[in-house]
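J.: sequence and predicted structure below; questions after.
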Amino acid sequence: MPDLTTLRDDTPGTHQVMHFNNAGAALQPSAVLNAVTAHLHNEALWGGYEAAALASAPLDAVYRSIARLLNAHPQEIAVVENATRAWDMAFYALPLQPGEVILTSSNEYVGNYIPYLQLQRQRGIEIQVLADDHNGQVSLSALAERLAQPGVALVSLPLLATDGGPLQPVREIGALCRAAGVTFLLDACQGVGQLPLDVREIGCHILTATSRKYLRGPRGMGFLYIEKGLCEQLEPPFLDLHAATLVGPAQFDIRSDARRFEAWECNVAAKLGLGAAVDYALEVDVERIWERIQQLAGYLRRELSGIAGVQGEDAGVCTSGIVTFTLDACSPLRVKQVLAQASKPINVSVTRGRTGPERVRASVHAYNTEAEIDALVAAVRGITAV
């Protein structure tokens, strides 16, 4: 991994703010900024279609880069407008039938839970929330017991909740799903770019992720991995002339690869920016990024634990770079506002899970420094002293 000075020099925003909102949208490296702006410049000079044609080779390379990041095949990757669209396109394509069961976790993202409820109303599916073990992770014994019973069609959960908490034991979950012949859909929005992800090791059939969070790409871009054998069985909820070909007056053929889940029109500049973000993460080395994030998050948790009136809210065998906490005497929103007013602004966010209370979320990345954490901790200490 490049040294910290290089990482920060590659990240112009570090000179403007102390950014602890990487779980929302991380600071982009210059490589991403350059890729996006260069293409927008070409669109302005040559036209949108013409600029895209000139970028055909780099656009194809985006799929190879994402596949390398996940240990997948390029034909198993679709690039779409955002992670929500990626998740929706896969989920709504699944042929879930009345009475079939979706198993999810207690920390499922609200944006995913709403589609469960919609299909419960439309198709009569059932939703069952798996119990947590004593560490706050999905109970593997509860999952195994339920999979041994009939009716389960899908296991769908986030690798890591938007409000932090433990990393789920996804390899063990994947193995149980494979053994039971049940599809496993993994929402990896908070994981991609933060820690190494290998879809072959995990055993998931579908994985969705975003560009803007730990991967450090542009907003409005996400991607979908779908295992080749499953992809060929699923018809996307809607099609266009990119996803399918008209072969007769009343006949069309759907393309065989994961790009059947894409649309013809897309933000080409953002797509190239996503590719640049993936290439940058691979160059830096995601394994080393993960080591650095764990070090910084551990340091932040220890420092916050020494402040009276501050409660750490994270649990689990393995925690991530998302650090959540509350203050006895100040609301999370007020904490965010006060930190943003520092002489060098400190960016945090307010988060809330599907069932829990609001929390302050301070999410670290490899380009953050111990000195920035010290400044954040001192500012929180100052809030508690008022």
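T.: Here it is on my side, so go on. Numbers count the residues shown, from 1 in each chain.
J.: drop to CA atoms for contacts and neighbour counts, all remaining ones
T.: Will do.
J.: which residues touch the helix or strand harbouring Ala35?
T.: Per DSSP states H and E: Ala35 is located in helix 30-46. Outside helix 30-46, the residues that touch it by C-alpha atoms under 8 Å, 6 or more residues apart in numbering are 10-12, 48-52, 217-218, 268-270, 272-274, 276-277, 280.
J.: give the buried subset of those residues as a ChimeraX selection command.
T.: Selecting only the buried entries of those in ChimeraX, with 16 or more other C-alpha atoms under 10 Å as the criterion:
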select :10,11,48,51,52,217,218,268,269,270,272,273,274,276,277,280
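J.: which ones among the contacts of helix 30-46 lie within helices?
T.: Counting by DSSP state H, these place 48-52, 268-270, 272-274, 276-277, 280 in helices.
J.: which residues in the stretch 201-350 of the chain form helices?
T.: 228-231, 268-284, 286-305, 332-340 (DSSP state H, counting those that start in this stretch).
J.: what is the second one packed up against?
T.: I take that to be helix 268-284. helix 30-46, helix 56-70 (3 or more C-alpha pairs under 8 Å, 6 or more residues apart in numbering; DSSP states H and E).
J.: and these as CSV, adding distance to Leu304 and mean neighbour count?
T.: Output for the helices and strands packed on helix 268-284, formatted as CSV (distance: least, C-alpha to C-alpha, whole Å; neighbours: other C-alpha atoms under 10 Å):
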stretch, distance to Leu304, mean neighbour count
helix 30-46, 32, 17
helix 56-70, 33, 18
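J.: here's the one I want to compare it with:
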Amino acid sequence: MSIDLARARADTPATARLLHFNNAGAGLMPAPVLETVIKHLHLEAEIGGYEAAATAAERHQRVYDSIATFLNCHRDEVALVENATVAWQLAFHSLQLQAGDRILTGEAEYASNYISFLQVAHARGVEVAVVPSDEEGVFSVTALERMIAPSVKLIAVTHVPTNGGLVNPAAAIGKVARAHKIPYLLDACQSIGQLAIDVDAIGCDMLSATGRKYLRGPRGTGFLYVRRALLQQLEPPFIDLQGATWVAPDRYELRPDARRFENWESYIAGQLGLGAAVDYALGWGLHAIAARLVSLADMLRTRLGAIPGVTLRDLGRQRCGIVSFTMAGHESREIVAALRRQQINISASGPSSTLLDALARKLPELLRASVHYYNSEAEVDRFAQAIEKIARGR
């Protein structure tokens, strides 16, 4: 299956006036997703929030089925939450790590995740060990195997780092985790929606994801996957009447499914939009999306790499739709602002977002251009021309 570019752009009206290469920040919502959210918000205004939720209850339940299809898992392994950070934190802090337990993670781990590692390290005496990258900047599975020990209680890895096009070998990491029966938490915030994700093939026990990036869903939405085999061992760090039932004055019972991680109050319109975004992506085909993204990103790297003063910063053997680079003599934030005045959207990624990687590579703030399947080859040309003009001081 290939991407019908004309239809993809027709479903994304903003492409007529905007060059959007900030999909790793937030993708442009396609019309069916936007219409789903707005329709439910109108319904809430017309009949009331509780009543609108009751009216949409069946469609809301189908969101779990859509995500289960998307991930190749069971619907009872899916929880709907506010964002990827909430999903990740809920999973991580449910593990109840103790003094002497060890976490293995990678050099390109995201700041929010690593801060949580440090939090439990300082509070409980948990140890954090960083698995080195190989010569191409990829999380080294060979090194991971050497670091396995009885004290290792979690392997936590970011699939696609926020600061570049690297794709870490999630499935190879999963084989090691399964072989040693170590829980494996995968941060799929940047990979969900741009790569085909099969949690059974990857072998992760927990996966966190957002709706707003490559899935092209609404902001304020995300989901958590927790494998059935691990689920019954986990109690969320906080629970309410959605995740548990108060069955006696001194006792509660957790839900048997992943929805023990949910709150009762939720963004129903956004979650319906999230389901619409998942269905929309499934309609295109995840492998077709991934192929289109890789093709456009490779084209963009080639064009940028030919511009004097531009240095590409992406690592890895497998790369995705995120292209990171720097420009000699130019501040990243100034370039972002200059491009925005031309109706071109990109973002900047500071060293603190992936501090270990930034220190190891002596990285400054990076420019991050992230393409999607609705972007065109003509937009790649236009973007490269805009960067070349800035590089030449014109």
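T.: Received, thanks. Fair warning: this is a prediction, and the values are worked out from it, not measured in the lab.
J.: quick TM-score on the pair, please.
T.: The TM-score (TM-score structural alignment, normalised by the length of structure 1) is 0.98; 383 aligned residues with a C-alpha RMSD of 0.8 Å.
J.: what about the most far-flung residue of structure 1 relative to its centre, distance to Glu227 of structure 1?
T.: Going by C-alpha atoms, centre = their mean, the residue of structure 1 most distant from its centre is Pro249, 40.9 Å out. Going from Pro249 of structure 1 to Glu227 of structure 1 by C-alpha to C-alpha, to the nearest Å gives 31 Å.
J.: cool, and Thr324 of structure 1?
T.: 34 Å.
J.: Cys177 of structure 1 now?
T.: 14 Å.
J.: cool, and Ala366 of structure 1?
T.: 31 Å.
J.: what's the residue farthest from the centre of structure 1 aligned with over in structure 2?
T.: Using TM-score structural alignment, the equivalent of Pro249 of structure 1 in structure 2 is Pro249.
J.: can you check Phe20 of structure 1 too?
T.: Alignment note (TM-score structural alignment): Phe20 of structure 1 maps to Phe21 of structure 2.
J.: wait, doesn't that match sit right on Tyr374?
T.: No: look at Phe21 of structure 2 against Tyr374 with C-alpha atoms under 8 Å: they stay out of range, at 10.3 Å.
J.: dump the helices and strands packed on helix 268-284 of structure 1 to CSV, plus distance to Leu143 of structure 1.
T.: Compiled in CSV, these are given as follows (distance: least, C-alpha to C-alpha, whole Å):
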stretch, distance to Leu143 of structure 1
helix 30-46, 40
helix 56-70, 25
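J.: with Cys204 of structure 1 as the reference, name the closest of the ones you listed.
T.: Cys204 of structure 1 lies closest, by C-alpha to C-alpha, to one member of these: helix 56-70, at 11.2 Å.
J.: ok now the helix or strand just after that closest one, how far from the chain's centre?
T.: Where DSSP H and E defines the elements, the next helix or strand beyond helix 56-70 of structure 1 is strand 77-80. Chain-centre distance of strand 77-80 of structure 1: 14 Å, with C-alpha atoms, centre = their mean, to the nearest Å.
J.: and for stretch 151-159 of structure 1?
T.: 17 Å.
J.: what do you get for stretch 340-348 of structure 2?
T.: 21 Å.
J.: same check, this time on stretch 364-380 of structure 2
T.: Worked out by C-alpha atoms, centre = their mean, stretch 364-380 of structure 2 lies 17 Å from the chain centre.
J.: and that stretch, which residues are buried?
T.: So stretch 364-380 of structure 2, judged by 16+ other C-alpha under 10 Å, has buried residues 364-376, 379-380.
J.: got it, and stretch 322-331 of structure 2?
T.: 322-327.
J.: dump the residues you listed into a markdown table; add distance to Lys213 of structure 2 as well.
T.: Formatted as a markdown table, the buried residues of stretch 322-331 of structure 2 follow (distance: C-alpha to C-alpha, whole Å):
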| residue | distance to Lys213 of structure 2 |
| --- | --- |
| Ile322 | 12 |
| Val323 | 15 |
| Ser324 | 17 |
| Phe325 | 20 |
| Thr326 | 22 |
| Met327 | 25 |
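J.: pick out the residue closest to the middle of structure 1.
T.: Most central in structure 1 (C-alpha atoms, centre = their mean) works out to Cys189, at 0.8 Å.
J.: which ones are touching that one?
T.: 83, 158-160, 208-210, 213.
J.: look up how far Arg301 of structure 1 lies from it.
T.: For Cys189 of structure 1, the distance to Arg301 of structure 1 equals 22 Å [C-alpha to C-alpha].
J.: mean shift of the helix or strand harbouring Leu154 of structure 2 relative to structure 1?
T.: For Leu154 of structure 2, the element it lies in under DSSP H and E is strand 152-158. Following the fit onto structure 1, the mean deviation recorded for strand 152-158 of structure 2 is 0.5 Å by mean C-alpha distance after the TM-score superposition for structure 1.
J.: so which elements touch that strand?
T.: strand 102-106, strand 184-187.
J.: what about stretch 45-52 of structure 2, distance to the chain center?
T.: 32 Å.
J.: got the contact list for the nearest residue to Glu227 of structure 1 once chain neighbours are set aside?
T.: Spatial nearest neighbour of Glu227 of structure 1, excluding adjacent residues (C-alpha to C-alpha, 6 or more residues apart in numbering): His205 at 5.3 Å. His205 of structure 1 makes contact with 183-185, 199, 225-227, 230 under the criterion C-alpha under 8 Å, 6+ apart.
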